[in-house]
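Visitor: would you be able to build a 3D model of this:
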Amino acid sequence: MRQNPRFKWAVAPVSAALLLALAGCTNQQLNGFMPGDPNNGGPGVTNHSDTIATFWTNSWIVLMGIGFLVWVLILWASIAYRRRRGEKGLPHQLRYHMPIEILFTVIPVILVGGFFAFTAREQAKVEHNFAQDEVDVHIEVYGKQWAWDFNYLPVEGSEYDGGVYYEGVQAVPAADATKGEIDTDKLPKLYLPVGANAQIDLKSRDVAHSFWVVDFLYKEDTIPGKTNTMSIVAEREGVYMGKCAELCGEYHSMMLFEVHVVSQEEYNAYIQSLRDAGQEGAHGDEYNRNTHLEGTDVPSFGPEEQH
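Guide: I've put the predicted structure just below:
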């Protein structure tokens, strides 16, 4: 089969431009512009960050490829089937083209099923609990209007300290705030030791909230009466911003917190500081606001009321 030399000359510069563009991508671009400071060349903030970012980037590549194909087909149809000079009336109408209709049905179903499967896989990794003897740190997180409480529960056999609690307050403006700045020193702070297997139980004291640490690339809802779980390993020390990602009332935007990923020594020192402040034990479900409302108890009937 004879090759068209014009096609060869057209492909060469396109291929060279594509290779040059890919070779010039920064770590941030290869990471899909996701948060987490990928330019440092190290691992993601948690043990799940890299795979989540890869899934995000690959999804965009697939979707952009489909979008490019659709644009090309639209342009081709607009040019190839445009009205020519001297033509009148409607062009030939095509109906019930079963192969095309099946194609336009099957491809979206495959795409939706594929995205769902990969999303469920990544979600299952985060929500899969460590074995009981593998847990180093066990923390209860309570969302409340409009702050966060943290219980650092003791773990038998763990080298990490526990048995204390922390009660957070709503974000407050900074003393010299001129552009909406907040006082970060007063934000609730969750401490995690770097490299430790951390099981985080997520609960709510009142309404639905959502625990979102931006650089973790994952969020999980806190639902009244239900416990959701995240199992993570924080792999990079630093301070990471967190917020509520579920509209939960008037001051939802002020429901902020910080996650401090620190060394084991600094983590144990922080736990000891809470113990020295008298914050031993845990503030659990008994402090939930819903338990103090009327109509939340199961009704009981006396013998005379059962007839």
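
Visitor: going forward, measure contacts and count neighbours with C-alpha atoms only.
Guide: OK.

Visitor: list the contacts for the residue nearest the centre of the chain?
Guide: Nearest to the mean C-alpha position of the chain, by CA atoms, centre = their mean, lies Y218 at 2.0 Å. Contacts for Y218 (CA atoms under 8 Å, 6 or more residues apart in numbering) come out as W212.

Visitor: cool, A245 as well?
Guide: Taking CA under 8 Å, 6+ apart, one finds 209-212, 219 in contact with A245.

Visitor: one more, please, to line up against the first structure:
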Amino acid sequence: MVARGSEVRPSVVRQGSPRDARRRGGRPSVGRLAGLGVGGAALLALLSGCNVGQTFDGFGWPQGGISPESHRMYDLWIASTIAALAVGVFVWGLIFWCVIRYRKRGETLPVQTRFNIPMEFLYTIAPILVVAVLFYYTAIVQTGVNKVSEDPDVTVEVVAFKWNWQFNYRSAPNGQPGAETVASTLGTTEVIPILVLPTGRSVLFEETSRDVIHSFWVPELLFKRDVFPGNVRNVFQVSSLHTEGAYVGRCAELCGTYHSMMNFELRVVSPEEYDRFIAAKQAGQSTQDALVSIGESPLAQTTKPFDTRRDVNNFGNASAGS
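Guide: All right, here's what the predicted structure looks like:
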């Protein structure tokens, strides 16, 4: 065993050990560092010269958010994905480099090492740093998205029920003095409910359910909130809506037979049009008439009422009345 060990080490050193690399002046290390530097510079130029999220279709995250909160979550997702890809490419590079560099070249046993303090330090500390940075920015974005002010510009009570929606425009958040409903929109089987909100104003949503758990979801807000029955009120707020238009809203929680058809529409208008809409509602006009009075389409544009197909043949006994 001693004789074999004495034969192994010289052959391994001749094949290219760190000692030989130092004798040659360390040129391979300089070349690798130069290559990494050029690659890093090229990557930075690529990332700074284009919209990475748009180029790669958001890496699976929906684009086109209409609130600052949606953009914060989108930016966090893009940054996290880029960081994950960078770590992945680095690890894959190390794997393939080891496969090629330390492939079998003969029957000679390579030098066996017990430990490598710098390497162990690297693969212990590096993951901790990555997780810590991701945790920090996730906490910052989550805190901003969940932030609720005591005096929002607009307060809307979202009431869900099988299988439709009611939107109550409130004078103040629930529990504050003088809080009352100043206008309301109730959805029916024949008419899709339309939630009208202004741009440039903070909006507080207070959610409650009349029966089972539903979920309030507007895809352009890039997140959804569950609507619970009982005394639980799920509250969230958007600091502003910056793009006017009509956006489909859905129930995103399996709630029964017509869950997939439990839709509504979010109509974002200017602050002046919103004030006129609320004034028209307070004057006794219907939601459709109030929408027409501000120059908006009276009916939903992004979705349509569903056919319940409720008749005596599938919701009762056909012979019950005979």
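
Visitor: just tell me what the residue nearest to the centre of structure 1 corresponds to in structure 2.
Guide: The alignment partner of Y218 of structure 1 in structure 2, by TM-score structural alignment, is F223.

Visitor: how near is its match to T138 of structure 2?
Guide: Going from F223 of structure 2 to T138 of structure 2 by CA to CA, to the nearest Å gives 15 Å.

Visitor: F205 of structure 2 and V159 touch, don't they?
Guide: No: the pair F205 of structure 2 and V159 fails to qualify as a contact (CA atoms under 8 Å) at a distance of 10.3 Å.

Visitor: what range does the longest helix anywhere in structure 2 cover in structure 1?
Guide: In structure 2, assigned by DSSP state H, the helix with the most residues is helix 68-101. Taken onto structure 1 by TM-score structural alignment, helix 68-101 of structure 2 occupies residues 47-80 there.

Visitor: and the strands in structure 2?
Guide: 154-161, 164-170, 181-186, 194-198, 203-209, 214-218, 223-227, 234-238, 245-251, 263-269 (DSSP state E).

Visitor: of these, which approaches N51 of structure 2 most closely?
Guide: For the strands of structure 2, distance to N51 of structure 2 was read as CA to CA. The smallest value, 22.1 Å, belongs to strand 223-227.

Visitor: quick check: A17 of structure 1 vs G24 of structure 1, distance?
Guide: From A17 of structure 1 to G24 of structure 1 the distance is 11 Å (CA to CA).

Visitor: count the neighbours of V268 of structure 2 for me.
Guide: 21 (other CA atoms under 10 Å).

Visitor: now the equivalent of it over in structure 1: how far from S273 of structure 1?
Guide: Aligned counterpart of V268 of structure 2 in structure 1: V261 (TM-score structural alignment). V261 of structure 1 is 17 Å from S273 of structure 1, where distance means CA to CA.

Visitor: S204 of structure 1 touches T222, doesn't it?
Guide: Yes: the pair S204 of structure 1 / T222 is scored as a contact, 5.3 Å apart, by CA under 8 Å.

Visitor: contact partners for the alignment partner in structure 1 of F277 of structure 2?
Guide: Matched to structure 1 by TM-score structural alignment, F277 of structure 2 sits across from Y270. Each residue near Y270 of structure 1 by CA under 8 Å, 6+ apart is listed here: Y191.

Visitor: same check, this time on H242 of structure 2
Guide: Taking CA under 8 Å, 6+ apart as the contact definition, H242 of structure 2 lies against 66-67, 199-200.

Visitor: out of these, who's nearest E150 of structure 2?
Guide: Using CA to CA, the contacts of H242 of structure 2 come closest to E150 of structure 2 at G200, 17.4 Å.

Visitor: give me every residue that touches that closest one.
Guide: 240-242, 271.

Visitor: looking at structure 1, which of these hold up?
Guide: Retained in structure 1: 240-242, out of the contacts of G200 of structure 2 (criterion both residues aligned by TM-score structural alignment, their matches' CA atoms under 8 Å).

Visitor: what's the closest of those residues to T188 of structure 2?
Guide: L241 (26.5 Å).

Visitor: neighbours of the counterpart of that closest one in structure 1, how many?
Guide: When structure 1 is aligned by TM-score structural alignment, L241 of structure 2 is paired with A234. As a burial measure, A234 of structure 1 scores 24 neighbours (other CA under 10 Å).

Visitor: distance between the ends of stretch 52-72 of structure 2?
Guide: One end of stretch 52-72 of structure 2 sits 15 Å from the other (CA to CA).

Visitor: what does it contact?
Guide: 74, 77-78, 81, 141, 144-145, 219-223, 238-243.

Visitor: so where do the helices sit in the stretch 1-150 of structure 2?
Guide: 2-16, 18-23, 27-48, 52-55, 68-101, 117-145 (DSSP state H, counting those that start in this stretch).

Visitor: can you lay out those helices as TSV showing distance to P110 of structure 2 and mean neighbour count?
Guide: Formatted as TSV, the helices of the stretch 1-150 of structure 2 follow (distance: least, CA to CA, whole Å; neighbours: other CA atoms under 10 Å):
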stretch	distance to P110 of structure 2	mean neighbour count
helix 2-16	6	11
helix 18-23	13	12
helix 27-48	21	12
helix 52-55	44	14
helix 68-101	12	14
helix 117-145	19	12
